[in-house]
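K.L.:
A structural model of the following input is requested.
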Amino acid sequence: MTGETTVRTAVRIHGHGAQRKALRALLDGLPAHGGRLLLAGEPGLGRTTLLQWAARSFRAGPVLHLGPDPDAPATARHLLDTLRAAAGGAPLLVCVDDAHLWDAPARSALGRAAEHLGSAGRVGLLVSAASDRAADPDLAHLPVVRLDPLAPPRAAALLDDLTDGAAAPAVREQLLAEAEGNPALLVALTRRLSPAELRGHRPLPRPLADAATLVRVAGAAAVTPSAHARDMLLTVAAALRASDGPDVDAGLVRDALRRRRPAREPGAGPEALPGQLARDGDRLRFHSPLVRRTVYATAPPEVRRAVHGALADVLDSGGDRLPGLLHRSWSLSGPAPAPAQADRLAAVAADGTVPASYGLRGTAYARAAELTADPAVRAERRTVAAELALHAGRPEQARPLLAAARDRAVPAAVRGRAELVRGLVELGDGPVGDAHQSLLLAASLLAADAPAEASTAALAAADAAWAAGDLSACLATLAPQPPRRTAAAAVAATSPRRPHGSTTTVHAAVMRDHRVGMRALLEGRLDRAGAPLRQVVERGRTEDRPEPLLRAAAAALLLGDVDAARRAGARALAAARHLGSQSLEPRALEYLAYAELRAGRHPQARTHAEEGLRTALRTGQRNTAAHHRAVLALAASIEEEPDAVARHVTEALDTARRHGLAQAATLAQWAAARADLGRGRPFDAADRLGLLVLPGPGRGHFAVWRLAVPCFVEAAVLAGRQEDAREVLTDFAGWAAFGADPQAAAQLARCQALLAPPDRADGLYRQALARHDEAGGDFERSRTALLYGKWLRRRRRPREARDRLGAALAGFERCGAGVWAAQARDELRALGAAPHASGAATPARLSRLTPQQLRIARYVAEGATNREVALTLAVSTRTVDYHLRKVFAALGIRSRLELARVVGQAEQGREARRTAAHQEKTGARP
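P.N.:
The predicted structure follows:
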């Protein structure tokens, strides 16, 4: 066993935040106790880099790197003695990289030593191993932290660091798609390119990830000495190219192996698995996608073709037409076009009676394009493949296909379809201004020969302008265009069939009515907007396709019919899942979340937005993810989660600012302001909201800022800015009369009550409550009841105030509005009432504090200065300052006044529980 001195060098990490958090927890605990972790991941994901980062970050003692010594195999006792000697009584970090490469005796000694680390003192052990060896019996008892591929934004950040942002956009997209989130592979691919290739001045080498590059990254993980193991690995890798998922049928592999080698030695069946494979029932998969790619790329071409031929024979005999045709196409020799094979592939991929996923159909169209000689048909097939990849939730595959489909020599309709798909890709994950222009170009190119697709492109362009908050562009895009029809016989003769389930077009009547109604609404002509939008909603009641249902949900939200929006959104979600369109799932969840939010059902909105965020990130839709984060911020803004609000707001704004998402940005900023208002900070809330709702160039999104007006009016009145509040109320009154927001009429009456003289305010508050009863929704009604109760208390009408405040508290608790419930409790307490559950949540908040922080918090709550606290506790003033900042952060507060309130509520709650317990014990009655 050998040890070497650590050289600390700067290690820049992209992603792996959860893994670094786990490592940091181990490092932070070493001064008190030992610990151990196993980092598991496929080659190239950064196991070594994370070990270096941990070694660089550890400052409490020495760091020891251990490697195997082939001349002196260690025993567990020898290893423990080595660790004790190296520690010398101080905390010690031991790093073991690539433990799967150790020989069996050394690995066994390492495993046994790890089990007895407690007796070795304050020793931390970090071990890394390849994914396929993480379950090694010698290491199986170690807590495992698994490394995943980098998320697209993290991979993009790494690429920008590597190239100083010099990569051409098309090259950048291809590098990111080819690397599949593997940082080492991304580095290797980038270093392989010349400056001219990187900048797009010369064609990229093909294949981009060649065998030599893959071998360099995968190392020995793809190597096996057995001929049978190599055959099995190649057969599984080849079969996965035409698979709907990450695994394949073991029977298919077995039968294909038998067709190639009928007389194999006994015992060499699929049960004798190589270490690179895992078996789950009758399914086989690779532990590492990188190893799978390396196995396939390094096999001789003639052997690959033979394997595909054997797989095609097995599949043909079983009736699996599309996978069989794909494997048959890969068994062809040479790069020459094969028109007949290409036509068969495209025809079967478009056949709705053939069971296949969007991803598999897209693979078939991409392969058909490779075998197609005609440029127009080849470009069209690549476009369809890109569309299907987008539906499968793989925009990283769609972008290179669209880049390859660019050809000015092909007909306008073919170029228009490519621009339509490109615009939809950018609408989900890119600057929405770019998406708007691509979709406008698509509409122009398609207008003559494909008017239905042109209408789809135009409506999607309006969606892009809406997301950007560009009202004039939205109106211009929605303007009716004169019909343009020309003969398109040449295009029609060469254009391939559209695949089953292809949904770049929506029913013409739905698009027409949605466009007409949306434009009328934006122009303020509700009399003309209602009928066509209601038609869109009505058609959604009998639809089973996700796109028309999404339009129905959007139209219902424009009309303020949140129940219809929920129904259409739920049906769209079910339809998208039934079709396997992963790209539409997060959009359906977005409409569901908005509908719940508009109805005041924040917990339900949060549930939908959390699921929508996960699916949006999984399918590479950062723009949709930003909208879900904004909804999550709004939901958290009424709860006792200031950190969650700040996190969601920051992440939503990060994407919104880079991609021009005015709608998401306005929602996120409103959430931050509402959190301020709920926590009793009206000045901060008024400052934030003033930027959104007051006239000026920085006003928020045209369809969202009015929703924030009631919050601004409340904050402005509390902050003494009545004139600013009156300035926006006239416009809000027009919005309320519009009828598109079921809560607006009640909110208007509440705002008017806040600004009215005492002789009118009482009636306005009652009017607001009556309208809340008509509209429904606990949260907004409780806000009105809270303000009314405060008004009554200050006018010395305690009995009425208590009724209103009690109703407000009950409503806030029912909808989970913790911070607003705290306001209601404070008001009840000021009346001398003892609200139920008083302090119930506050002790839980105080439990977040350390004992020292709690002592300091109590002294400060009693009015002591930092110096007085320091003298009492015999610590420095700087120590008190430090702990008090931690207290404020843990409790989500900003002032000593808020701290006094929180501590006071906790003490009263504790006293109430003590009294109740005593009464129960003694049998006394209150």
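K.L.:
only C-alpha atoms for contact and neighbour calcs from this point on.
P.N.:
Will do.
K.L.:
Then residue 127 would be within a strand, right?
P.N.:
Yes. The assignment for residue 127 by DSSP: H, G, I helix; E, B strand; the rest coil puts it in a strand.
K.L.:
Enumerate every residue touching it.
P.N.:
If you count contacts by Cα atoms under 8 Å, 6 or more residues apart in numbering, residue 127 has them with 36-39, 95-99.
K.L.:
and if you look at residue 437?
P.N.:
Residue 437 neighbours (Cα under 8 Å, 6+ apart): 423, 461.
K.L.:
For it, give its distance to residue 426.
P.N.:
Distance of residue 437 to residue 426, given as Cα to Cα, to the nearest Å: 10 Å.
K.L.:
and residue 651, what is it in contact with?
P.N.:
Residue 651 neighbours (Cα under 8 Å, 6+ apart): 626, 629.
K.L.:
What's the first helix or strand after the helix or strand encompassing it?
P.N.:
Taking DSSP states H and E as the criterion, residue 651 maps to helix 642-659. Proceeding N to C from helix 642-659, the next assigned helix or strand is helix 662-678, under DSSP H and E.
K.L.:
Need the contact partners of the helix or strand that that following helix is followed by.
P.N.:
Following helix 662-678 in sequence order, the next helix or strand is helix 682-693 (DSSP H and E). Contacts of helix 682-693 with the rest of the structure, by Cα under 8 Å, 6+ apart, involve 666, 669-670, 672-677, 698-700, 705-706, 708-709, 711-712, 715-716, 718-719, 728.
K.L.:
that older thread, can you pull the buried residues of the helix holding residue 651?
P.N.:
642-646, 648-653, 655-656, 659 (16 or more other Cα atoms under 10 Å).
K.L.:
Here is the second sequence; please produce its structure so I can put it next to the first one:
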Amino acid sequence: MTGQTTAPPGPTPYRASTPADRLDGGAHVVTGEPGCGRTRFLERAARAFAGPVVRVRADPARSAVPGDGLRTLLRALGDATGHAPAGGFGPALLDTLSAGPAPLLVCVDDAHLWDPVSRTVLGDAARQLCRTTAAARLLLTVPGHRPPAPEFAGLPVVRVDPLTPPEAVALLDEVTGGALDGGVRDAIVDAAQGSPALLLALVRRLSPAQLRGDRPPPHPLPGAEVLTGLAGGYLDGLTRDRRDLLLTAAAAARDDEDTGVGLGLVLRAVRHLGHDGAVPLPDLLASADDEVRFHSELLRRTVYAAAPDERRRAVHLALARELEHSKAPGAPGAPERGDPRAVLHRAWAGAVRGDELEAVAGDLPSRRLRCAAYTRAAELCEDGPRRAERYTAAAGQALLDGRSHQALRLLDAARTGGASAGVRGRAALLRGTAALRDGPVDEAQASLLLASSLLADRSPADAAAAALAACDAAWAAGDPAGCLAALERCGRVTADLAPDDPRADYRLGLRALLEARFEEAAVRLRRVVPAPDGPDVPEDGLRAAAAALMLGDLAGARRAAARALAAARTLDAVAVVPRAREYLAYVELRAGRHALARTHAEEGLRAAHRAGQRNTAAHQHAVLALAASIEGETERVAAHVAAALGTARRHGLAQAATLAEWAAARADLGCGRPQEAADRLGPLVRPGARRGHFALWMLAIPCYVEAAVSAGQPEDARTVVEDFARWAVFGADPQAPAQLLRCRALLAPQDRADALYRHALDLHESAGGDFERARTELLHGKWLRRRRRLREARDRLGAALVGFERCGARAWAEQTRDELRAGGAAAGGARPNGPADLAGLTPQQLRIARRVAEGATNREVALTLSVSTRTVDYHLRRVFATLGVRSRLELARLVEQAEKTGAHP
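P.N.:
The predicted structure is shown next:
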């Protein structure tokens, strides 16, 4: 065991539920599976800490020496503080941690390896520290692959989670300087499954030629050598029967690791390996509801890869024998047929033919197992065209499961088989679908059009689906001519459809909309919107949601998207979930329910990252930027805009780019920067090569008109108002008629503006939406105040303030308060200026507020409270928002008044 007071520099490849530099005081347990980056988390915390740092790491060789861990920690504390701790272990440790106002960070790595006496004292001291206001902080790391040590129960937990695919890509780009071939990088990201240690181990094994993509990476990726090098030590000391039990559980979960496996199945299969079935469960396994799973997926893979080949085959055969006497999970009939997983296990043992495996592949209970079955059947096939067909079927399952990179690799394997035109068409459809979600959309469009041509004679339904997907790609790219061309192709392959078929109505309605035949478009698209019991096919639900959004039927769009989401979950169509969330987020944005839109977008963003859908993630980032622009969170807006534009510019996503630019401009406008907003929005809405997406740019016109008028450039805005008028007539946006009147009021002569504002407010009553109504009230209130109609202005501005506060639009609410003060009124709402305001602060915010009121800088506050300056900045912004103050001077006066009256918490 060693002690040190500084942390070495280096990258921080980990992902924590709470960032290392944003932890509050007290004690925390940092946990996660092997290789997740717990030690790097401590290093990051040490670098971010403004004060002395004490770090100790357990020495497993001394874990049997009572109190050895504490003695090492106390020595390190004495060296760091200059005071030798005195007394018994417990009092000495707690006194040292609690003494003095100076900040101190103590990091104990692998605390679970300490001797029991040291663990007990450390856990008690940590709990005491959480109950005090001491400046010291304590971080303990323990692994997440075993049940937690009871000595640390009840302590706050920070979990170091697996990296998301974008985070894994960023780490690889960092360590390779961006020199890693894209295909190789995607293969490594898929193989590492979010483990930073495995990710780095894999890339370090590559030769320069493999890094460039000139030679294929090693197969398998990762191999047993890499896995055992990372996690093999955790398996040392296991008896043979426990090793077999672990191997059986690992084999039962092969290629379907996200689900648990039946405990009874595992125990029965172990008997076929020569054990009596009474083997106790190792603590690497968790058991609940008669299912068993590994605490760590990395350890599951290591157990399986490290086993000898003959032992793996024996385990698979044992599992197959047990499954042959049971029916498939959830299958009500024909128990004598047996569970189809038995055939797959025999295939993994090398004891079955490809034809037999292909015959049961469709009956397997998950898409991952179906993909594995089709892949293994292809590997066992010597006939080239048949092999290509099986690889393509496996790719289809992988794509539906949200594993685009694996699907593309399987399609590459299918190329070597001399596939028929029909199989090539299905492969092109899958490639185009993958690119539509995670690649350049012009490539997606070309691949999907090729698929439509190849499938036209063999499968008209698939050919039509490919053409409609090509239209989606052109739509995402902002290419109306491409949309029309794809719809024309779709019409040729679906000529036999009945005129009132929903697919025909969607195609013809969308075409009419693109050709500005709005009345016909409305009639056609209205037929696509489902009844309340609507379609249970996810793709049909998404089409219906799109049609409803085009019509402005928000209730219908919400219903269709929600049903598509439910159907996707029921059918295990993981890849559809992010898109369904995207549609739900659009619906709530249009309805003015920004908090709910953000919830859908956050869930959709997580699902998109899990499914490797960067294009869908870019749209979710754009929605989150729009929601944050309402709430006045400028840093969050900038981060989401940068993320959306980063992908949009690389992949040609005009739709996501337009939404992101609009969000950035609206944030500028909300923060009182109309000139910046006008400069950003002008190219987006005015005619020219830089105009935004053809179906979205008009949505930004109300913001542009307001920005241009506020910046003293009304003439620049007049030319686009009539464009917006034509859009408002179509009825696709419930807010558009009121917004149009607001725009006309901003540009109208003085004798007409008042009536236009009032008419706009009347329309807002029927349209709903607090935010847009409050914006009209704010502009009307400004207009009234500048004409010295102060009483009317105060009424209008007061209503605007309530509306902004109701929807959480803090920056806009602050603008309204400024107007109220300028008109001689008290800025009410969430800004009552009184001592009771302090009761709304959290304890940490209250401590920060009092120290700032005493004149301390943010850095001085950070040093005093043992937190980072970023944490102080964050809490201080919350304090200002909660108390409704705009300066440190106002805050000092408010705190002073509370202290004098004794009304503080």
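K.L.:
TM-score for the pair, please.
P.N.:
Put the two chains on top of each other and the TM-score (TM-score structural alignment, normalised by the length of structure 2) is 0.84; 850 aligned residues with a Cα RMSD of 4.1 Å.
K.L.:
on that earlier part again, average offset between the helix holding residue 651 of structure 1 and structure 2?
P.N.:
Once fitted to structure 2, helix 642-659 of structure 1 is off its aligned match by 3.2 Å on average (mean Cα distance after the TM-score superposition for structure 1).
K.L.:
what's the spacing between that helix and its chain's center?
P.N.:
Counting by Cα atoms, centre = their mean, to the nearest Å, helix 642-659 of structure 1 is centred 12 Å from the centre of its parent chain.
K.L.:
That one vs helix 662-678, what angle?
P.N.:
Inter-element angle recorded for helix 642-659 of structure 1 and helix 662-678: 160 degrees (by axes from the mean of the first three to the mean of the last three Cα atoms, to 10 degrees).
K.L.:
Now do the strands in structure 2.
P.N.:
2-4, 15-16, 26-32, 53-57, 104-109, 136-143, 157-161, 261-262, 285-288, 291-294 (DSSP state E).
K.L.:
List the buried residues of the longest one.
P.N.:
Neighbour-count burial for strand 136-143 of structure 2, with 16+ other Cα under 10 Å as criterion, is recorded at 136-143.
K.L.:
For those residues, could you give me TSV that also reports distance to residue 254 of structure 2?
P.N.:
Below are those laid out as TSV (distance: Cα to Cα, whole Å):
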residue	distance to residue 254 of structure 2
136	46
137	42
138	39
139	36
140	33
141	30
142	27
143	23
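K.L.:
can you pull the buried residues of the longest helix belonging to structure 1?
P.N.:
Secondary structure of structure 1 per DSSP state H: the longest helix is helix 896-922. Across helix 896-922 of structure 1, burial judged by 16+ other Cα under 10 Å covers 896, 898-900, 902-907, 909-910, 912-913.
K.L.:
Tell me the one of the buried residues of strand 136-143 of structure 2 nearest residue 520 of structure 2?
P.N.:
residue 143 (62.7 Å; Cα to Cα).
K.L.:
Tell me which residues touch that closest one, please.
P.N.:
31-34, 110, 112.
K.L.:
go with 10 Å
P.N.:
Counting by Cα atoms under 10 Å, 6 or more residues apart in numbering, residue 143 of structure 2 touches 29-36, 38, 109-112, 149, 159-160, 295-296.
K.L.:
now swap in residue 485 of structure 1 and tell me
P.N.:
446-451.
K.L.:
for the buried residues of strand 136-143 of structure 2, which one is nearest residue 221 of structure 2?
P.N.:
residue 143 (24.7 Å).
K.L.:
any idea how far the alignment partner in structure 1 of that closest one lies from residue 137 of structure 1?
P.N.:
Applying TM-score structural alignment, one finds that residue 143 of structure 2 aligns to residue 130 in structure 1. In this view, residue 130 of structure 1 and residue 137 of structure 1 are 14 Å apart by Cα to Cα.
K.L.:
Show me what residue 565 of structure 2 aligns to in structure 1.
P.N.:
Aligned by TM-score structural alignment, residue 565 of structure 2 pairs with residue 573 of structure 1.
K.L.:
Done for today, thanks.
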